[in-house]
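>>> Show me the folded form of this:
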Amino acid sequence: MQPWRDTTLLEAIAGKLKELRVAKGVSQETVYEDTGIHIGKIETARYNITVSTLSKLCNYYGITLKEFFDKLGK
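This next block holds a predicted model:
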């Protein structure tokens, strides 16, 4: 059985993470080198991101999870 996926939410998260990466001025490769997270799969909404992974990325981008979701508008 496949895990449940909210495609709309995953696409919103993917878009916000891409915005944060672009604003920081780093490539997907740099994010991977710095965090060990394959951001490419996340930014295309093909990966059902975990809260732990999202928290690590928020720390990397210098924001809290609350700020991330406030900016997401969800």
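>>> going forward, measure contacts and count neighbours with C-alpha atoms only.
Noted.
>>> Now the residue most central in space within the chain. Nearest residue, chain neighbours left out?
Centroid check for the chain by Cα atoms, centre = their mean gives L17 as the closest residue, at 4.1 Å. Leaving out its chain neighbours, the residue that sits closest to L17 by Cα to Cα, 6 or more residues apart in numbering is E43, at 6.6 Å.
>>> For the comparison step, fold the sequence that follows:
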Amino acid sequence: MILSKEEITLKKIALCVKILRDEYNVTLSEFYIDTGIHLARIEQGKTNITISTLQKICEYFNITLSDFFMMMEKI
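All right, here's what the predicted structure looks like:
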């Protein structure tokens, strides 16, 4: 199965979010309680998130959107 560019991007976003959450040792429940954002479907690459949601995720982990996108480029 060949993935579209959009699917590849969603998978990269998902992996970056999962890596950040693991690095900060934050559970899905903790993240939801703190932000109101459900990460499960995002981390599965099944949800196309908005830039404002991504901004909130980055703020939670104290990184910039630029840092996040640089992280994505390394994958």
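>>> now what about the TM-score between them?
Here the TM-score for the pair of chains, by TM-score structural alignment, normalised by the length of the first structure, is 0.90; 70 aligned residues with a Cα RMSD of 1.3 Å.
>>> how about the residue nearest to the centre of the first structure, what's its match in the second structure?
In the second structure, the residue paired with L17 of the first structure is V17, using TM-score structural alignment.
>>> helix, strand or coil for that match?
helix (DSSP: H, G, I helix; E, B strand; the rest coil).
>>> circling back: got a list of what the aligned residue in the second structure for the residue nearest to L17 of the first structure touches?
Using TM-score structural alignment as the criterion, E43 of the first structure maps onto E43 of the second structure. Contacts for E43 of the second structure (Cα atoms under 8 Å, 6 or more residues apart in numbering) come out as K11, I13, A14, L15, V17, K18.
>>> neighbours around V31 of the first structure, how many?
Neighbourhood size, V31 of the first structure [other Cα atoms under 10 Å]: 18.
>>> and it, how far is that from Y61 of the first structure?
Computed as Cα to Cα, to the nearest Å, the V31 of the first structure to Y61 of the first structure distance reads 10 Å.
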